[in-house]
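Asker: Fold the following and give me the result.
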Amino acid sequence: MNILIVSEYIAPVQAVASIRWTKISKYLKRTHSDVSITVLTNQLQQNGENAQKNDLLLEKDMTVFDEYWTVPRSWALILYERVKRRQLPATRELQTQIQSMKQGGLGLRIKKELLLLVRDIKDVICYHQAMHFLKKKSESFDVIVSTYGPAWPHLVAEQLKKKQIHAFWLADFRDPYAKDTDPPCAWRRHDRFTKKHCSKANAITFVSDGFRLNKPVGVPFQMVTNGFDPAEARPPFPPDRFRIVFTGTLYGEKSGIGIVCRAVKDLMAEGALKDGIVVYAGADDSQARTQAARYDAQDCLRTVGLLPRIQALELQQKAAILLQLDWSNAARHCEWSGKMYEYMMARKPILFVMTGSEPNSYPSRYMEKLGGFCYEQCRHESAYPQMKRFIMNKYLEWKETGNVTIKVDEPYIQQFSYEQIAERVWTLINN
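Answerer: Sure thing, here's the model as predicted:
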């Protein structure tokens, strides 16, 4: 079986989005010897300021790819990137303004419409350069997998399906294209994308329930979650210090790292905790410090910058508690993210901080299966003391035994192993 995977994010690029189809490919090849996998991507593999950073762990998995096609940069994309670099300071300032944008901010909404329109134009540029590259290729495929985001892989797969009508096209969505944060025109454009461009797909997959997609009539939909690679699991180390560790991205006020710093500060003031610290490993140091300072708890936070994934996993090994941050509201219902699957294999207590106005969130219902606790901002009066108690109990256990333990629902966790997920994909494409 010849499989083509069209994806911007795949090994060796260091990004959570790169893990999904790298790992599915790995276990498809391991279990089914007749599978041949070709990758089509536009990732930069050279040195320079535009080159992507490599993930050393994913780099090892590249041996599963029989062919690896990298689309050269077209003159249009080179021009786009030059203009983008020149406008980068202004774009960052605009993004900061948008994060704090209120519903009545018409001027900022128009700017965001233009910003998203420019990003969509990049998808069109990437699509055209990929199709130009494919003119030189004569290979045919039994299965074509395209994965969003960004959107250009689906545009490429749509054209390939027209030429190879007997191929099984699996259109995969790691995220919804139409997001609750999109302004009206962008939302309508993104919302009709799936129905317009994926109508000839043999199946559409998505990563979680509650996923917003405008479904084409007659195309089967199936949930295929993200997961973890059991081969990357590392034995948990006894913590040498009581660290609450977050290795991920902050999304402005939607991320609640500050409230955890406050809890540590309050516990230290009460004498219940003596040497605890919240450690943030990510690219948003200043944002983390700002949130901690809001509670005068900046002394309880240590930032170490963005780490390679292998170093982030090592930091998780030494943690006393792993921290995850997310949000939920009427338009967005949070479920497990790629970071949570990574945490599942770490075998450490997990503290999940959920901001937003929706109570009884998915994490609050299932954290017990992972041996953790979920704090919901909308239930602060009752949830905050419970969060402090969770931290204090783990601290006392660490002080008494030198380690922290968890009780988990093992069958629940194992369903998210990429070994099992790959088999579900295999069943799908063979049916």
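
Asker: all contacts plus neighbour counts: C-alpha atoms, from now on.
Answerer: Will do.

Asker: so where do the helices sit in the stretch 151-300 of the chain?
Answerer: Under the criterion DSSP state H, counting those that start in this stretch, the stretch 151-300 of the chain carries helices at the ranges 152-163, 184-191, 193-197, 257-269, 285-293.

Asker: would you list those helices in a markdown table and tack on distance to residue 78 and mean neighbour count?
Answerer: Formatted as a markdown table, these follow (distance: least, Cα to Cα, whole Å; neighbours: other Cα atoms under 10 Å):
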| stretch | distance to residue 78 | mean neighbour count |
| --- | --- | --- |
| helix 152-163 | 17 | 20 |
| helix 184-191 | 25 | 17 |
| helix 193-197 | 26 | 18 |
| helix 257-269 | 38 | 22 |
| helix 285-293 | 30 | 19 |
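
Asker: Switch those helices over to CSV; also include distance to residue 347.
Answerer: Listed next are the helices of the stretch 151-300 of the chain as CSV, based on distance: least, Cα to Cα, whole Å:
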stretch, distance to residue 347
helix 152-163, 35
helix 184-191, 38
helix 193-197, 38
helix 257-269, 21
helix 285-293, 25
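
Asker: Go through those helices and name the closest to residue 50.
Answerer: Distance to residue 50, taken as Cα to Cα, is lowest for helix 152-163 among the helices of the stretch 151-300 of the chain, at 19.0 Å.

Asker: Now the second one, please; I'll put the structures next to each other:
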Amino acid sequence: MKKVLIITYYWPPAGGPGVQRWLKFVKYLRDFDIEPVVYIPKNPDYPLVDESLNEEIPKDITILKKRIFEPYSLAGIFSKKQTTTISSGIITDEKEQSFLQKLLLFIRGNFFIPDARKFWVKPSIKFLSNYIQKNNIDTIITTGPPHSVHLIGLGLKEKHKLRWIADFRDPWTSIGYHKKLKLTETSEIKHKKMEEKVLKKASDIITTSFTTKAEFEKITGKPITVITNGYDVFSPAEVKLDEKFTISHIGSLLSGRDPKNLWLVLGELVKEDVHFAKDFRLKLVGAVSDEVVYSIKKSGLQEHLELIGYVSHPEALKIQGSSQVLLLVEINSEETRGIIPGKLFEYMAAKRPVLALGPEKWDVEKILQETGSGNYFNYREMENLKFRIRAYYELYKKDALRSDSKNIEKYSRENLTQKLAELLHQ
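Answerer: A predicted model of the protein is given here:
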């Protein structure tokens, strides 16, 4: 059985989609003659925790750990809330930022390149070099963000004759929040040089979207494989549909992820139709920025809003299955065209209609069309959006609202792991 070393920052009990990708790969890799060894920090500072994910770790898997210096825990002495939101990627618009947040962003962007976990790199290279030599490891995988993890792979590649696969769950310098880090010109150049070096030195590259692959192909000639996120088969005893007409969003709604036109459309429907107003609920599960809550209330939806907060992954799956419509929102910018949220695939598996709002030429639109799982709208489409929501509501009233999604099996975690295993066996 081929042994592969996987280097990741996020691992249970970390919560959120970042941890689930490689947790699921590790869960199934042995079925394809791959023995995974996982390397993680011993003292991580996770913004989200989900203890339920610990149950999915294979019982006898080898997990290597090493302590790291965590600047976020130090900064938390001054402002735990600010550092948690920044490490989660929740960055408010500049005009809404306090002096402290501006300062923390400047420090994060210019003194911690590529990110705050940079101090883990050199000790990890030394520690893993010994392990690689003693255990005859010839293949390593790094997954980012944080992209400092890729620098561990780069260092190991330079010291040993091995195959290094760099997995990008998100882009590096083209990701939306990169511009908000208040980078100096010198710091921006450093980021781009690091990114280019990683892309050119890695043996193979994996991306989670087609757009990111196209962006990277302009920088490197190394092989790039798209392996999206996916869904795991979930069979609760019974998930009963909500009696109300619930439109649910599961996951963080950051400041930039604020579809004001959607809130306005929903506000209009509430005012125009007393029956819709009586039945409608907007359910937001996860971290929601104050700016988004303000926009929703300003549109007259305060009485229809349910803020649930972060829940465990099994609970999130139940909410997805019971909701009438599932809402998917991405920041409206060119940089986010290649972001395919992991929850999209769980939404499709839940067999509930997906209402997606995001940038033009968004990769999500392609997947929704291919699978017939829902409808995509850009941020300018108000009339079409209103028509679609009303159509959903009419179907709901007839007890006929459902998703006819098809051809989603290739996005199952097991099938995606098979695709990864085929790459590893090459």
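
Asker: sorry, back to before: between the helices of the stretch 151-300 of the first structure, which one is closest to residue 319 of the first structure.
Answerer: Taking these one by one with Cα to Cα, helix 257-269 is closest: 14.9 Å.

Asker: Mind giving me the packing neighbours of that closest one?
Answerer: If you count contacts as 3 or more Cα pairs under 8 Å, 6 or more residues apart in numbering; DSSP states H and E, helix 257-269 of the first structure packs onto strand 277-281, helix 285-293, helix 380-401.

Asker: in the longest one, what's buried?
Answerer: Same thing as helix 380-401 of the first structure. 383, 384, 387, 388, 390, 391, 392, 394, 395, 398 (16 or more other Cα atoms under 10 Å).

Asker: do the same with stretch 91-103 of the first structure
Answerer: Those would be 95, 98, for stretch 91-103 of the first structure by 16+ other Cα under 10 Å.

Asker: cool, and stretch 70-77 of the second structure?
Answerer: For stretch 70-77 of the second structure, the buried set under the neighbour-count rule, 16+ other Cα under 10 Å, comprises 70, 71, 72, 73.

Asker: returning to that earlier point: between the helices and strands packed on helix 257-269 of the first structure, which gets nearest to residue 192 of the first structure?
Answerer: Nearest of these (Cα to Cα): helix 285-293, 34.4 Å.

Asker: Tell me the helices and strands packed up against the helix or strand just after the closest one.
Answerer: Once helix 285-293 of the first structure ends, the next helix or strand along the chain (criterion: DSSP states H and E) is strand 301-303. Judged by 3+ Cα pairs under 8 Å, 6+ apart, strand 301-303 of the first structure is in contact with strand 277-281, helix 285-293.

Asker: okay, these in JSON lines with distance to residue 58 of the first structure next?
Answerer: Listed next are those as JSON lines, based on distance: least, Cα to Cα, whole Å:
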{"stretch": "strand 277-281", "distance to residue 58 of the first structure": "20"}
{"stretch": "helix 285-293", "distance to residue 58 of the first structure": "26"}
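
Asker: Tell me which of the helices of the stretch 151-300 of the first structure lies nearest to residue 407 of the first structure.
Answerer: helix 257-269 (22.6 Å).

Asker: Show me how far the closest one is from its chain's centre.
Answerer: How far helix 257-269 of the first structure lies from its chain's middle: 27 Å, per Cα atoms, centre = their mean, to the nearest Å.
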